[in-house]
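Participant: Pasted the sequence and its predicted model underneath.
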Amino acid sequence: MAQIDLNCDMGESFGKYVLGADEQLIKFITSANIACGFHAGDPATMRKTVRLALDHSVCIGAHPGLQDLTGFGRRNISITPEEAYDLMMYQIGALLAFITSEGGKLHHVKPHGALYNMAAHDEQLADAIAKAVYKIDPALILYGLSGSQLIQAGEKYGLRTANEVFADRTYMQDGSLTPRSHHNAVITDEDVAIKQVMEMITEQKVSTITGERINLKADTICLHGDGKHAVAFASKMSKALQNAGLVLKGISQQISS
């Protein structure tokens, strides 16, 4: 049977500020991308989220972003490839300490927000990120926007890559995500989002905001956990995928099965 990974960004609370319903969402996903303290998260949240993922047998990924708590890592900040490399090393290393201390294993790395989107187009940034992941552990899986420069950089270093697609985001003609500043960037209708996901999985195509259909590969589906109805949508998406005959399983679990 066909298998698909359902991932969600988690551990994005900070201090007394709570963001996302991680304890409810964890029941419906197969991979958790845990914030590493720069765009969101803090040490206590990192530890708790690692434990939560382990308790539910969910694959753990590092979710490093730009050093921008105020902007939640979604503002473009000009950085050099060397700075990108160091950002990755520092944040992944911090999360890895918590994972190791809890008896777990780091499965993948997925850059966050603006850093993710910048690396999708910028070959040098993508190369620096992929190189950092490779240097930390060549067995790690690099998540990136389907068909992007980040995926290509990961393949160049011999990393296993996961082409990521988004359930609740619209696409541009070049395969990039529609900028959040655009009024049509986010899909709010759950049925439309599920239909888009099914199209991406079964046909390896997606309809852009201009109506064109473009090719893309879907290894993993991203669900955003900070929406008002995130838990209900995650449940609905999970059921829809399984009803379509798909097995929900993390990328690394697919490899070992």
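Facilitator: Yep, it's here.
Participant: contacts and neighbour counts: CA atoms only from here.
Facilitator: Will do.
Participant: Could you list every helix and strand in contact with the longest helix along the chain?
Facilitator: Taking DSSP state H as the criterion, the chain has its longest helix at helix 81-101. Packing contacts for helix 81-101, counted by 3 or more Cα pairs under 8 Å, 6 or more residues apart in numbering; DSSP states H and E, involve helix 43-55, strand 59-63, helix 123-136.
Participant: which of the ones you listed sits most buried?
Facilitator: The highest average neighbour count among those, using mean count of other Cα atoms under 10 Å, belongs to strand 59-63 at a mean of 29.
Participant: Please convert the helices and strands packed on helix 81-101 to a markdown table, extending it with distance to residue 150.
Facilitator: Converted to a markdown table, the helices and strands packed on helix 81-101 look like this (distance: least, Cα to Cα, whole Å):
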| stretch | distance to residue 150 |
| --- | --- |
| helix 43-55 | 25 |
| strand 59-63 | 14 |
| helix 123-136 | 5 |
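Participant: In addition, the following structure is provided for comparison:
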Amino acid sequence: MSRKIDLNADMGESFGPWVMGQDSEILQVVTSANVACGFHAGDPDVMAATMAAAVKNGVGIGAHPGFADLQGFGRRRVSLSDQELGNLVAYQLGAAMAMAGKAGGKVRHLKLHGALANMAAENEAMARVCYEAALAVNPDLVLMVIAQTAQQRAAEALKARYACEIFADRGYEDDATLVDRSKPGAMIHDAEEAAARVLHMIESGAIFSIHGKEIPARIDTICLHGDGPEALAIARSVRAKLEGAGWVLAPL
């Protein structure tokens, strides 16, 4: 088993003078950055600054498209036609590629955000629409998929390059989807607990649900949410725990 793994975080989610997250600090810990593309969060100036900082830190850049829902931070479900959905993803990926190029970098992966990601994790056809649209723009993309969900099945059906993701700070249902944020056990706030849990999952090659179910899974990357107050502490704790166990942190 390879002892290399990627550590990713969602970022670039500030908007104008309104600041979200601790991007500059987290970029010194993670190896991949999922940058908001202006629909659920972010704006051109934030994208530019985030991508420039990622390039400076040697962090891999990813596009992080979501629903056009600034007020709800992309966490509210929206019903779209397949055409609308594909255009939503392609538009945001195009913006990310342009801003990354301007910063001297390159978009290497794509990860769906929020409600869009959760819906695609439940619905393989929807995931496929999103991924086909993204690959039509950039066929070399790595699709970052939630492990053992419809996202992974869609990527496999498309014979695309993909990386399987687990979450350091989120609880799992028995079908490997994430526990809804409105339910108990959805979020993990303690940095030491999150780090120990991550190490247990990657050493076991499995996801563990909040009900104790073990779900064997390929694990290529670990996600940290950058918008919580404990995000930086969790990032540092996870990295320290993994490196202490002999894992090498490296971009996808």
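Facilitator: Structure's in. What do you need? Small disclaimer: the values here were computed from a predicted structure and weren't measured.
Participant: hang on, the earlier thing: give the buried residues for the longest helix of structure 1.
Facilitator: 81, 84-85, 87-89, 91-92, 94-96, 98-99 (16 or more other Cα atoms under 10 Å).
Participant: now stretch 67-79 of structure 2
Facilitator: Neighbour count says stretch 67-79 of structure 2 has 67-70, 73-75 buried, by 16+ other Cα under 10 Å.
Participant: Identify, from these, the entry nearest to residue 141 of structure 2.
Facilitator: Distance to residue 141 of structure 2, by Cα to Cα, is smallest for residue 67 among the buried residues of stretch 67-79 of structure 2, at 20.2 Å.
Participant: What sits closest to that closest one if chain neighbours are left out?
Facilitator: Ranked by Cα to Cα, 6 or more residues apart in numbering and with sequence neighbours excluded, the top spatial neighbour of residue 67 of structure 2 is residue 74, at 5.2 Å.
Participant: Likewise for residue 15 of structure 1?
Facilitator: Residue 15 of structure 1 sits nearest to residue 42 (Cα to Cα, 6+ apart), 7.0 Å away.
Participant: Could you check how far the one you found is from residue 110 of structure 1?
Facilitator: Distance of residue 42 of structure 1 to residue 110 of structure 1, computed by Cα to Cα, to the nearest Å: 18 Å.
Participant: more neighbours, those two?
Facilitator: Counted by other Cα atoms under 10 Å, residue 42 of structure 1 and residue 110 do not tie: residue 110 has more neighbours, with 26 against 17.
Participant: wait, doesn't the more buried one sit right on residue 143?
Facilitator: Yes: using Cα atoms under 8 Å, residue 110 of structure 1 is in contact with residue 143, at 4.8 Å.
Participant: could you pull out the strands for structure 2?
Facilitator: All strands of structure 2, identified by DSSP state E, fall at 4-11, 32-36, 60-64, 107-110, 142-146, 161-167, 206-208, 214-216, 221-224, 248-249.
Participant: Return the list of helices and strands in contact with the fifth one.
Facilitator: So the one you mean is strand 142-146 of structure 2. Checked by 3+ Cα pairs under 8 Å, 6+ apart, strand 142-146 of structure 2 has strand 107-110, helix 150-157, strand 161-167 packed alongside it.
Participant: and of these, who's closest to residue 240 of structure 2?
Facilitator: With Cα to Cα, the closest approach to residue 240 of structure 2 among these belongs to strand 161-167: 16.3 Å.
Participant: Superposed on structure 1, what's the mean shift for the closest one?
Facilitator: Average distance, strand 161-167 of structure 2 versus aligned residues of structure 1 after superposition (mean Cα distance after the TM-score superposition for structure 1): 0.6 Å.
Participant: and that strand, which residues are buried?
Facilitator: Buried residues in strand 161-167 of structure 2, counted by 16+ other Cα under 10 Å: 162-167.
Participant: export these to JSON lines and tack on distance to residue 203 of structure 2?
Facilitator: Formatted as JSON lines, those follow (distance: Cα to Cα, whole Å):
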{"residue": "162", "distance to residue 203 of structure 2": "20"}
{"residue": "163", "distance to residue 203 of structure 2": "17"}
{"residue": "164", "distance to residue 203 of structure 2": "15"}
{"residue": "165", "distance to residue 203 of structure 2": "14"}
{"residue": "166", "distance to residue 203 of structure 2": "13"}
{"residue": "167", "distance to residue 203 of structure 2": "15"}
